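Engineer: sharing a model prediction with you, sequence too.
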Amino acid sequence: MKETVLFLGQIIILIIIYQLSAAIVTYLHIPIPASVFGMMILLALLSKGLIHMRYIEKGAAFLNKHLAFFFIPIAVGLMTFGDLIKTTGIPLTIMIGGSSLIGLFVTASLTDRLSKKMKEHRRECA
């Protein structure tokens, strides 16, 4: 019983952060999706130690585990655009695939550079 209440509390914390971010984005007309802005708020709260990981860890793990279920409504909604997807499907697939590869390449390059710099820094400090 206690674990269920703690788990629900963690989910509620995440929902509050999202709702706060949605209100801020709407009120300030920020051109960023509320979910992305919410992740930035959560990162700031975790980085500053205002929220500890243990306060949201189980709730976030649950949501992450069942993330695929959140995409089902999107996939069903795409079915109404069948004609559009038939005509623009190949260029759209190329653009999505290309941008994904570019993002993957940039992330890998930055990770490689940062890891090399961290190794150099550790050698200098040792």
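Structural biologist: Ah, there it is.

Engineer: make it CA atoms for all contacts and neighbour counts henceforth
Structural biologist: Will do.

Engineer: next structured bit after whatever helix or strand residue 19 lives in?
Structural biologist: Applying DSSP states H and E as the criterion places residue 19 in helix 2-28. With elements assigned by DSSP H and E, the helix or strand that comes after helix 2-28 is helix 34-47.

Engineer: what lies in contact with that next one?
Structural biologist: Residues external to helix 34-47 that are found in contact with it (CA atoms under 8 Å, 6 or more residues apart in numbering): 17-18, 20-22, 25, 51-53.

Engineer: ok, and what's touching stretch 18-26?
Structural biologist: Under CA under 8 Å, 6+ apart, the answer for stretch 18-26 is 30-35, 37-38, 41.

Engineer: the structure to be compared is supplied as follows:
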Amino acid sequence: MKETWKFLWQMAILAGLFWGSDWLVRAVGLPVPGNVFGIVVLFLLLLTGVIKERHISAAANFLLKHMVFFFVPVAVGLMQWGGVFYEYGWILLVAIVISAILPLLTVGLLGRALRRRARKKEGESCNPTQA
């Protein structure tokens, strides 16, 4: 019973954070969806230690484990767009492939450049002939 109350309390924290963020976005008129703003707020609260990971871990693990059920309505909704996919399918496929490859390449190249820079810096600081 104690675990059930803990889980419900954690879900209430996450739901309250979402509803509060959504309300704030609407009240202020921010050009960001409420759930995206809520994730940023949750990240900042976790980062600052206002909310500890143990305060939301059970509810977050449950939601992550059952995430596929939250995407079923989206997938069913996409079925109504069959004509668009039929007409612009190749363009959409190219856009999806490019938008998947570009971030991977960018992060890979940036990581490689930063690693080279760090190694070069280490080599300079460890070289006794450069004093």
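Structural biologist: Nice, I can see it. The model shown is predicted, which means the values in this text are computed figures rather than measured ones.

Engineer: rewinding a little: neighbour-wise, which of the contacts of stretch 18-26 of the first structure leads?
Structural biologist: Ranked by the number of neighbours (other CA atoms under 10 Å), the contacts of stretch 18-26 of the first structure place residue 38 first, at 23 neighbours.

Engineer: please name the residues that touch the aligned partner of residue 64 of the first structure in the second structure.
Structural biologist: Under the alignment by TM-score structural alignment, residue 64 of the first structure pairs with residue 64 in the second structure. By CA under 8 Å, 6+ apart, residue 64 of the second structure lies in contact with nothing.

Engineer: could you give me the buried positions within the host helix or strand of residue 61 of the first structure?
Structural biologist: Assigned by DSSP H and E, residue 61 of the first structure falls within helix 57-65. Under the neighbour-count criterion of 16 or more other CA atoms under 10 Å, helix 57-65 of the first structure has 58-60 buried.

Engineer: circling back: as TSV, the contacts of helix 34-47 of the first structure with distance to residue 9 of the first structure and neighbour count would be great.
Structural biologist: Shown next, in TSV, are those (distance: CA to CA, whole Å; neighbours: other CA atoms under 10 Å):
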residue	distance to residue 9 of the first structure	neighbour count
17	12	20
18	14	20
20	16	16
21	18	22
22	20	20
25	24	18
51	13	15
52	14	12
53	13	13
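
Engineer: need those residues in JSON lines with distance to residue 5 of the first structure, can you?
Structural biologist: Formatted as JSON lines, those follow (distance: CA to CA, whole Å):
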{"residue": "17", "distance to residue 5 of the first structure": "18"}
{"residue": "18", "distance to residue 5 of the first structure": "20"}
{"residue": "20", "distance to residue 5 of the first structure": "22"}
{"residue": "21", "distance to residue 5 of the first structure": "24"}
{"residue": "22", "distance to residue 5 of the first structure": "25"}
{"residue": "25", "distance to residue 5 of the first structure": "30"}
{"residue": "51", "distance to residue 5 of the first structure": "18"}
{"residue": "52", "distance to residue 5 of the first structure": "18"}
{"residue": "53", "distance to residue 5 of the first structure": "17"}
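
Engineer: so which of the residues you listed is the closest to residue 69 of the first structure?
Structural biologist: Taking CA to CA as the measure, residue 18 is the one of the contacts of helix 34-47 of the first structure closest to residue 69 of the first structure, at 18.2 Å.

Engineer: relative to residue 34 of the first structure, how far out is that closest one?
Structural biologist: Distance, residue 18 of the first structure to residue 34 of the first structure, by CA to CA, to the nearest Å: 7 Å.

Engineer: ditto for residue 55 of the first structure
Structural biologist: For residue 55 of the first structure relative to residue 34 of the first structure (CA to CA), the value is 21 Å.

Engineer: how far away from the center of its chain is stretch 90-106 of the first structure?
Structural biologist: 18 Å (CA atoms, centre = their mean, to the nearest Å).

Engineer: for burial, what's the neighbour tally of residue 72 of the second structure?
Structural biologist: Applying other CA under 10 Å, we find 11 other residues in the vicinity of residue 72 of the second structure.
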